[in-house]
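> Sequence first, then the predicted structure, then my questions.
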Amino acid sequence: MQLLINSLSKFELRTVRYAFFDGDNIGNAIENLLNSGRVKEATHLSESIKLAIFQIELFIRSRKGAELIIAGGDDVLIKYDATVNDYAFLQEVLNIFNNFTGLSMSCGAGDSVNQAITNLMSVKQQNKGGVLLTSEGIGTQNASMKQTKLYIFVTSEIPDPYINVIAHCNANYRSLSQVTLVGITEDRGRIPTEIGKLERLRQNISDLLDNLCRSKYPKKVDDQLTLLDIQIEPADRQRYDDLKRLTLETKVLDYQILGEEISSLIRSTDSFKYIFDVTAVAKSYLVDVYTILRFKNISDIYSFELFKKRDFDERDLVHNLIYRKTYGFTCLAETPHTENKIIVNETSIVTENEFNRLQADFSMLENERNSLEDKIANDFAIFWSLSYLGVLLFLFAFSSWIIAQPGGWDWLEPTIYIVTFAWFLLNFLLQIVFGGKAPSLNPKDLFLSLKNWKKKKLVRTRLADAKK
């Protein structure tokens, strides 16, 4: 009874979940290389993906409480015990893929295969390269706590264009709770100056929001800053008032390590939606920022565009504009020429020497596996051949005993003839019925047949396990 209770306790403690992994924009990466005539690099990338999946297979099989179901192309489906393997286990799979290919991989996990696939589709749309895990216990919580982070690259201290971006995102994206004003400088000695500039901008945004909530707008009249009364509907005043609850932060990025600095903004174990506004970014930095973000599979890169002549006063604020008529918030990564395209870092592609080394390691592992399967099949054939020999020795001993009995030879002689004839007849009929594929009862042929049969069974089992 105690044993039964212990068994039930272990079963209850085991939490089975499924995780589906898929490489991000792999087809586009290879297509981009082929379209640019870099066939060799495309081949190396393809082989690197194969090696990455192979390494992931080895990693999964080595982990307690993890079972590989599917592994092929750039897709991996596993079943795992969540009480043994946590979030770090899923993240390690993503790291293996990234280390071998230089590209990212996304993961969706849940209580069922369908839930894992659904989460995978969600994380690919919202946060490529991340992990999204939901279950009956935490699914609702994850959905309600999901937040959006807005990063605005700035160059001036005029608050109007930044308020437009913040107001638009707050109205059109759920759970916007944090806005970061981002500056870039090439001179590290000017970082304190840039910080002061961002702090003044943050204060300017706060002051302008306070004034707009009171239907006021600051404007220079005869070189004097004057608060003018303006017409703002109550709903628009409330819209500006809602922006005051948002957390407004500042961050200065060092251009010399811009890639690392941007990585620090989006490196998080939580599944945030990131929005980057590059409306005011200096043109000399725009290509750098866009390239780094796209290399990290961030596609929510936007620019706020006015479709009318600028007035440089309250008429340019969002409450006087109409989305898609007088202004737009355009995603730069979804134009006809940029949609479904990614940035590939050439240094992340496996070099020819590294590729040859990995291919040699892969071949060595395959040879070791084949040798092990051959040894198992050989031992199997030896065991049953010895069993066959044991039967023959028993028959020989039994025949000797029969001969020693009175009249034994008279009984044994016709029996041997009948048994021998039946033996060869059975062997002949088996070959006819099975088209020559049945194992021969000849001891030598039987050994080879048993060995080949066992090897084929091992291969079938291995392939079946890989497809489960």
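Yes, it's here. Residues are numbered from 1 along each chain as shown.

> Please make it C-alpha for all contacts and neighbour counts, starting now.
Noted.

> outside of stretch 146-164, which residues touch it?
For stretch 146-164, contacts defined as C-alpha atoms under 8 Å, 6 or more residues apart in numbering pick out 166, 169, 173-183, 197-198, 200-201, 204-205, 208, 271-282, 316-318.

> Distance of residue 58 relative to residue 67?
Per C-alpha to C-alpha, to the nearest Å, residue 58 is found 11 Å from residue 67.

> what's the answer for residue 248, then?
Residue 248 is 45 Å from residue 67, by C-alpha to C-alpha.

> Please apply the same query to residue 460.
18 Å.

> Which of the two has more residues huddled nearby?
Between residue 460 and residue 67, counting by other C-alpha atoms under 10 Å, residue 67 is the more crowded of the two (20 against 12).

> May I ask you to confirm that the more buried one belongs to a helix?
No - looking at residue 67 with DSSP: H, G, I helix; E, B strand; the rest coil, it is strand, so not inside a helix.

> so how many other residues sit close to the residue lying closest to residue 362 once chain neighbours are set aside?
In space, and not counting its chain neighbours, residue 362 is closest to residue 51: 7.7 Å by C-alpha to C-alpha, 6 or more residues apart in numbering. By other C-alpha under 10 Å, 20 other residues sit near residue 51.

> which SSE is residue 51 in?
helix 39-62 (DSSP states H and E).

> Report the buried residues of that helix.
Residues of helix 39-62 classed as buried: 41-42, 44-57, 59-60 (neighbour count, 16 or more other C-alpha atoms under 10 Å).

> Next: stretch 207-222.
208, 209, 210, 211, 212, 213, 214, 215, 216, 217, 218.

> How about stretch 310-321?
314, 316, 317, 318, 319, 321.

> tell me the angle the helix or strand that contains residue 365 makes with helix 39-62.
Element membership of residue 365, judged by DSSP H and E, is helix 352-404. Interaxial angle of helix 352-404 relative to helix 39-62 (axes from the mean of the first three to the mean of the last three C-alpha atoms, to 10 degrees): 50 degrees.

> Kindly write the PyMOL command that selects the buried subset of the contacts of stretch 146-164.
With 16+ other C-alpha under 10 Å as the criterion, this PyMOL line picks the buried residues out of the contacts of stretch 146-164:
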select buried, resi 166+169+175+176+178+179+180+181+182+183+197+198+201+204+205+208+271+272+273+274+275+276+277+278+279+280+281+316+317+318
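
> let's bring in a second model and compare:
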Amino acid sequence: MPLDRSNRLYIFASSDRPDPYVNVLVHALSTYPLVEVRFIGIREHEYSNEQVDGRVNATLTAVYARLEELASGLSGEDYSPSVDMNGRALYRTCLEKLEDVQVGASVISWPELDQRLGRLAAHGRPMFDVTTLKKNLLMDVVALLLSRDCSDVFNFELLKAPNYDERDLIHALRPNEYKYRSIAESRHIEAARRRMVSRSMTFRSIAWLTLAITGIVAAVQIFFPNGWGQAAVTVIATATSIAAWLYFFRRENIS
């Protein structure tokens, strides 16, 4: 992704733990010219006790508190030493950069997910982080974004066995122990995208061919209603159209 354009980072928040978001923010703010960071919760049901709005705002507050704690050198864990000077500077820099960007939280209702993602994808240079997103929602979000040709979907991935403590925070990780991975870089995702584009183009081509054939048949019937040519054109056009659609459906079944 080019670094000379302003980006908007949308972080889907499913976990209450602040540490994964700390890693994402520190890496993203040090790598991309962000102008907005927004935590997004997805309301899966319309239950009155779901309270997604409150949880997303609480998560954002917890992330700020964790960054302040780490920037002060406190680990918050009895078994781990305090953060070293380099680590403190890393988190202080993150907090300073957050002061210069628009930070907020919002909730998207699951039935409106496609529509709302479309709006976000069309605005500015969007990046979508799915590091903590639940598996069922992850599939929905990634599929919808890729269908809109939005490939800037990221996941903060540990390349080592997790410890589930401060040792998994970015200041304690070596460069070869994590990767901020673009999901679209997967060769399987790319193969799936090419296949979808190919099928879409084939479907459109056959649809246009059918429409053109219909127009030819209609014109022949109007101008040559009783001739042998009219019958011949009708038979050939019908056979061609049927053959094209049979080819398409056979290809779908084979795939």
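Arrived safely, thanks for sending. If you're wondering where the values come from, they're calculated on a predicted model, not measured in any experiment.

> so after the helix holding residue 365 of structure 1, what's the next helix or strand?
Heading C-terminal from helix 352-404 of structure 1 (DSSP H and E), you reach helix 408-433.

> re earlier: okay, the helix holding residue 51 of structure 1 sits on what stretch of structure 2?
Per TM-score structural alignment, helix 39-62 of structure 1 has no counterpart in structure 2.

> my guess is residue 302 of structure 1 contacts residue 274, does it?
No - using C-alpha atoms under 8 Å, residue 302 of structure 1 is not in contact with residue 274, being 10.9 Å away.

> tell me the SS of the counterpart of residue 59 of structure 2 in structure 1?
Per TM-score structural alignment, the equivalent position to residue 59 of structure 2 in structure 1 is residue 201. Counting by three-state DSSP, the backbone at residue 201 of structure 1 sits in helix.

> wait, what's in contact with residue 201 of structure 1?
So residue 201 of structure 1 contacts 156, 157, 158, 159 (C-alpha under 8 Å, 6+ apart).

> rerun that using 10 Å as the cut-off
Neighbouring residues of residue 201 of structure 1 by C-alpha atoms under 10 Å, 6 or more residues apart in numbering: 154, 155, 156, 157, 158, 159, 162, 181, 195, 207, 250.

> Count the residues that sit near residue 117 of structure 1.
Residues lying near residue 117 of structure 1 (other C-alpha under 10 Å) number 20.

> was I right about it contacting residue 75?
No - look at residue 117 of structure 1 against residue 75 with C-alpha atoms under 10 Å: they stay out of range, at 11.2 Å.

> Map residue 69 of structure 2 onto structure 1.
Using TM-score structural alignment as the criterion, residue 69 of structure 2 maps onto residue 211 of structure 1.

> Would you check how far apart the residue nearest to residue 118 of structure 2 when sequence neighbours are not counted and residue 159 of structure 2 are?
Spatial nearest neighbour of residue 118 of structure 2, chain neighbours left out: residue 148 (7.4 Å); criterion: C-alpha to C-alpha, 6+ apart. To residue 159 of structure 2, residue 148 of structure 2 is 29 Å away according to C-alpha to C-alpha.

> same deal with residue 137 of structure 2?
Taken as C-alpha to C-alpha, the span from residue 137 of structure 2 to residue 159 of structure 2 is 23 Å.

> So these two - more neighbours on which side?
Taking neighbours as other C-alpha under 10 Å, residue 137 of structure 2 and residue 159 compare with residue 137 leading, 17 against 13.

> Name the helix or strand for the equivalent of that one over in structure 1, please.
Correspondence of residue 137 of structure 2 to structure 1, assessed by TM-score structural alignment: residue 285. For residue 285 of structure 1, the element it lies in under DSSP H and E is helix 283-295.

> Walking through structure 2, point out its helices one by one.
Ranges of helices within structure 2 are 19-31, 52-71, 85-98, 113-121, 135-147, 187-223, 228-254, based on DSSP state H.

> Throw those into a markdown table and include distance to residue 180 of structure 2, thanks.
What follows is those, written out as a markdown table (distance: least, C-alpha to C-alpha, whole Å):
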| stretch | distance to residue 180 of structure 2 |
| --- | --- |
| helix 19-31 | 8 |
| helix 52-71 | 19 |
| helix 85-98 | 17 |
| helix 113-121 | 20 |
| helix 135-147 | 16 |
| helix 187-223 | 17 |
| helix 228-254 | 35 |
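
> how about the ones you listed, which one is nearest residue 4 of structure 2?
helix 19-31 (10.8 Å; C-alpha to C-alpha).

> Would you check the span in structure 1 matched by the closest one?
On structure 1, the counterpart of helix 19-31 of structure 2 by TM-score structural alignment is residues 160-172.

> Give me the mean distance between that stretch and structure 2.
In the superposition against structure 2, stretch 160-172 of structure 1 averages 1.0 Å from its aligned positions (mean C-alpha distance after the TM-score superposition for structure 1).

> One more: stretch 247-254 of structure 1?
Stretch 247-254 of structure 1, aligned to structure 2 and superposed, deviates on average by 1.8 Å (mean C-alpha distance after the TM-score superposition for structure 1).

> tell me which residues of that stretch are tucked away?
248, 250, 251, 252, 253, 254.
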